[in-house]
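Visitor: Build the 3D model from these lines:
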Amino acid sequence: MVVQLQSLDGLSAAQLRELTVQLSAEVKHKQALIDKLTHENALLKRMKFAAQSERFDAEQFSLLDDAVAEDLASDADTPVAQAIGHGLRAQPKRHLLPPQLPRREVLHEPESTVCQCGCQMKRIGEDIAEKLDYAPGVFTVERHIRGKWACRKCERLVQAPVAAHVIDKGVPTAGLLAHILVAKFADHLPLYRQEAIFGRAGYAVPRSTLAQWVGACGVQLQPLVDALRAEVLAYPVLHADETPVAMLKPGAGKTHRAYLWAYAPGAFEDIRAVIYDFCESRAGAHARAFLQGWQGSLVCDDFSGYKALMAQGITEVGCLAHARRKFFDLHATSKSVAAQSALLQFGKIYEVERDLQGSSAEERLAQRQARSSPILDALHCWMVQTRQKVADGSAISRAIDYSLKRWEALTRFASDGRLPIDNNHVENQIRPVAIGRSNWLFAGSLRAGQRAAAIMTLIQSAKLNGHDPFAYLKDVLERLPMHPASRVEDLLPHRWQPGLR
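Guide: The predicted structure follows:
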């Protein structure tokens, strides 16, 4: 530092000013870089350790209340527990057990009904207490007996035909197959765990056999997925999103990153469905192939793979939740005042949307024009003015730039009542896949991934329509072998009715 100060003695005032400007610019640049790295480090820590909820100013639920309640329940008769218990919130009320559950009566009577005085006692009533029990899965065997009938005179043999099954000459019933599919793709139980569970039930079905059954079901259910895809592509508004899934690379013994793409009709459309498309990469060509010939409004994020679709006449609709998330992450990691201001404006826009739940497209458009558009205009002005005051490369500048560069797509919902405000509808359909990733480990091949996507499509679509996925798949697998191919649409989740044939 002394040498540097001594070397400044021969500089003129103009040179000193120029040097000061250079050093100030360098300090600002390095400070911006430090802020950026600090923000990224805090963001990564939050992603790894903190809660993933994006609620900004909401009352958080505390697990401590449950822990205290559990401790008190384990020692409820102590004076301390009784004293503390008065300060706890009201205990939940016990609901009556569903009447449709089967009942097994356990009778409790005195050893003797003769009184000590020698008189025979008379029964005057009873007290009933119901306890909820559960037994693990139990295997049963269906013995299909087809009687043979013969006529001695004309030597004619009559026998009922073999019933058609999804797996021809196979052992499993439709109920067992449906259970395996739901356990694997809805409850995220890999086949090796199911093998162990079946072993405890009395018959350990080898996982290789289970895999064959799953593959056969995937092939048989594919026509339903194709029919559902055709119906989904008939709607003018679609959501699209994608998530990585590991896939075994043939011959190498290693995995590489494949992707499961999800497509769903708009959140305000009159159909509830989702289509999963398993592809070997994230290339935009896969989205173009799936949406080939479709024209409409596509709700998606800023992924470059969708950009080529916009050149084909598809209208891009941005996701306001993605834009909000940039500011939320900044506020969560650094308590940025600027990010807080943006979040307050986003909150007002979402408040309007909550008020419009259940409204028609016309009413939604009118309310958005009257209430949301002024908020969006004010938010845009704030972003433009704030961007001029912050350094390039800073976290707040990147959050603002994301919104400003996509402002037209992000605000398109305000001019069309059919469009949703964000892409959360399809992101919610991706979550089951994200949960299952830790259990599946990887897809064995591209074909295996595609079969899994077909089964997950029907399971998740059934859940969206309020159906029990087991009941739906069991009925479909029973009816499918004899169901006319021309009426396969009758078996789609949004048209299926339990008990109808």
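Visitor: hey, let's count contacts and neighbours off CA atoms from now on
Guide: Fine.
Visitor: who touches the residue nearest to residue 259 when sequence neighbours are not counted in this structure?
Guide: Residue nearest to residue 259 in three dimensions, not counting chain neighbours: residue 244, with 4.3 Å by CA to CA, 6 or more residues apart in numbering. Neighbouring residues of residue 244 by CA atoms under 8 Å, 6 or more residues apart in numbering: 257, 258, 259, 260.
Visitor: Next step: the residues you listed restricted to helices.
Guide: Members of the contacts of residue 244 lying in helices (criterion: DSSP state H): none.
Visitor: can you name the two of those that are farthest apart?
Guide: 257 and 260 (10.1 Å; CA to CA).
Visitor: hang on, the earlier thing: out of the contacts of residue 244, flag the one nearest to residue 68.
Guide: Nearest member of the contacts of residue 244 to residue 68, counting by CA to CA, is residue 260, at 42.0 Å.
Visitor: Check the gap between that closest one and residue 437 for me.
Guide: 11 Å (CA to CA, to the nearest Å).
Visitor: which residues do these two both contact?
Guide: Common neighbours of residue 260 and residue 437, using CA under 8 Å, 6+ apart, are residue 245.
Visitor: Following up with a second sequence; could you model it the same way so I can compare the two?
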Amino acid sequence: MTVKVVELEAELEAANKLIASYKAMLFGARSEKARLILDEQGRLDLDDLSDIPATPAAANDDPSVGRPRATARRNIGALPKHLPRVTQVIEPASTQCPCCDGALHRIGETVTEALDIVPAIVRVIATVRPKYACRSCDGGVVQAPAPRRLIEGGMATTSFIVFIAAQRFAWYLPIYRQAQMLAGHGVHIDRSTMLRWMQRLAWWLDGLFDRQLRFIHSQGRIHVDETYLPMLDPGNGKVRRDQIWAHGIDDRGWNGPAPPVVCYFYDRSRSHRTICEQLGAYEGVLHVDGFSSYKALEDPGHKGGSIVLAFCLAHLRRRFVDLHKSTKSPITAQIIKLIGQVYRIEAEIRGTSAGHRFAERQAKSKSIMEELKVLLDDTLARVSTTSTLAKHIRYGQGHWRGLTRFLDDGRIEVDNNFIERQMRPIGLQRKNSLFAGSESGAESWAKISSLLQTAKMNGLDPFTWLDDVLKRIVSGDVKNNDLDQLLAWNWKPATREEQLDLAA
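Guide: The predicted structure is shown next:
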């Protein structure tokens, strides 16, 4: 009986620790979640879903101890020069001298600038196409052809539909909220109509999405990850957990030639078969986590191209960080410290050439990883095989070859956090929209999000880019074999004359 009580108490203690960890993750203040776990260690929590800066720092990197804080951006100085200016001149009430009543003359001026905005204007475009006929004969009637639109005969212009899409997939504003906002303008559009617009827009973008995906799979190193997508299951009255996959590249860490790009896929499964179908004959390095569907890609019997897996060091560190929060073990502290040293080195070499990163990793990071391996092996021999610490150590040992792959190639990243950051838009859309209503809607979701997220990563305004791209495609100005010029990193805005031609 006593043994049973001890076992139950142990299970209760483990369950309480797990609940405490979840409560800290869900309800803890952000300032607490980002606190130092070790005095020598910088930020260790999961900041891998933050926005990407122009020259991004390595995700989850630990800033060096004593490093001065970056200067805050306070918009001191002139406002952006590319914005249009509206000049307001305010004259004095009188230009006569208060002393002698003589006329005052202008000696200078004071100019101050302030940002202003004109809210969205909902309007109706009336397209008039006059008909002309000859009075002298019964010849044919002459009339200009109607301009092509995204939805022929529809009630909305291409720009209107693009605006809905940009708000929905680039800035995560659900369709039903946009419908409510339009109703405030006196425009009542059923949500189902707007959803059909999104599916039609995705149809037009299908070729561009394929070009973008082909570009990703032409690279020697890509990042892959997946997350769940709630899907309405008609007939069962339930929501099932389907999957959104992401494939992406980002060479900015080593100043490589490839721009940041991401493509999303919808699928019902996260199986090995699914990722094999997505990759096709791809050959190269895959940055992934330790999920079993990925590990099977290195098996000799794998059907497809030759793939080398580079596992994510951040995933290993998170395990020990979570354990350290509940146990405060000196072993976990030492492991975290060693991994933190690797990340400090990564922060120093971020943005340098692949050759320099390789040399620095060989000179500095390699010995740290070897010390970490010895520590993991020695610790496992001294702890209970059923403990959580042993479980995490075995994870590291089982993935060690992929975890150290970055040491031998300066182009390989130390973690997979680039693609995890690209999952944040999916998470925000999932939070705001709760679930996808249909599989075709989820596929449209994936395609449009892929293109708009890539535009954002390349510093473009999603609406401006997509509006111009759709008008060129719909009008026939850009043919299918020329779509590469419309990809976000190749795109150049149309000139004023070209814009008038597209609108005609």
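Visitor: Which member of the contacts of residue 244 of structure 1 is positioned nearest residue 417 of structure 1?
Guide: residue 260 (29.4 Å).
Visitor: residue contacts, that closest one?
Guide: Residue 260 of structure 1 sits next to 242, 243, 244, 245, 276, 277, 278, 279, 453 when contact means CA under 8 Å, 6+ apart.
Visitor: Quick check: closest non-adjacent residue to the residue mapped onto residue 392 of structure 1 from structure 2.
Guide: Residue pairing (TM-score structural alignment): residue 392 of structure 1 is matched to residue 385 of structure 2. In this structure, residue 385 of structure 2 finds its nearest non-sequential neighbour in residue 391, 7.5 Å apart by CA to CA, 6+ apart.
Visitor: Can you name every helix or strand that whatever helix or strand the one you found lives in contacts?
Guide: According to DSSP states H and E, residue 391 of structure 2 maps onto helix 388-398. Helices and strands touching helix 388-398 of structure 2, by 3 or more CA pairs under 8 Å, 6 or more residues apart in numbering; DSSP states H and E, are helix 313-327, helix 366-380.
Visitor: re earlier: narrow the contacts of residue 244 of structure 1 to those in strands?
Guide: Members of the contacts of residue 244 of structure 1 lying in strands (criterion: DSSP state E): 257, 258, 259, 260.
Visitor: Between those residues, which sits nearest residue 155 of structure 1?
Guide: Distances from residue 155 of structure 1 to these, taken as CA to CA, are shortest for residue 260 (59.8 Å).
Visitor: Pull up the gap between that closest one and residue 388 of structure 1, please.
Guide: Going from residue 260 of structure 1 to residue 388 of structure 1 by CA to CA gives 40 Å.
Visitor: so what's the equivalent of residue 227 of structure 2 over in structure 1 up against?
Guide: Residue pairing (TM-score structural alignment): residue 227 of structure 2 is matched to residue 243 of structure 1. Residue 243 of structure 1 sits next to 259, 260, 261, 430, 434 when contact means CA under 8 Å, 6+ apart.
Visitor: Tell me the counterpart of the fourth one in structure 2.
Guide: It stands for residue 430 of structure 1. Superposed on structure 2 with TM-score structural alignment, residue 430 of structure 1 falls opposite residue 423.
Visitor: what does stretch 11-27 of structure 2 contact?
Guide: Stretch 11-27 of structure 2 is touched from outside by 33, 322, 325, 326, with contacts defined as CA under 8 Å, 6+ apart.
Visitor: Distance check, residue 449 of structure 2 against residue 356 of structure 2.
Guide: For residue 449 of structure 2, the distance to residue 356 of structure 2 - CA to CA - is 35 Å.
Visitor: Comparing the two, which residue is more hemmed in?
Guide: Applying other CA atoms under 10 Å to residue 449 of structure 2 and residue 356 shows that residue 449 carries more neighbours, namely 26 against 15.
Visitor: Assumed the more buried one was part of a strand.
Guide: No - counting by DSSP: H, G, I helix; E, B strand; the rest coil, residue 449 of structure 2 is not part of a strand but helix.
Visitor: hang on, it packs against residue 171?
Guide: No - the criterion here is CA atoms under 8 Å, and residue 449 of structure 2 misses it with residue 171 at 10.2 Å.
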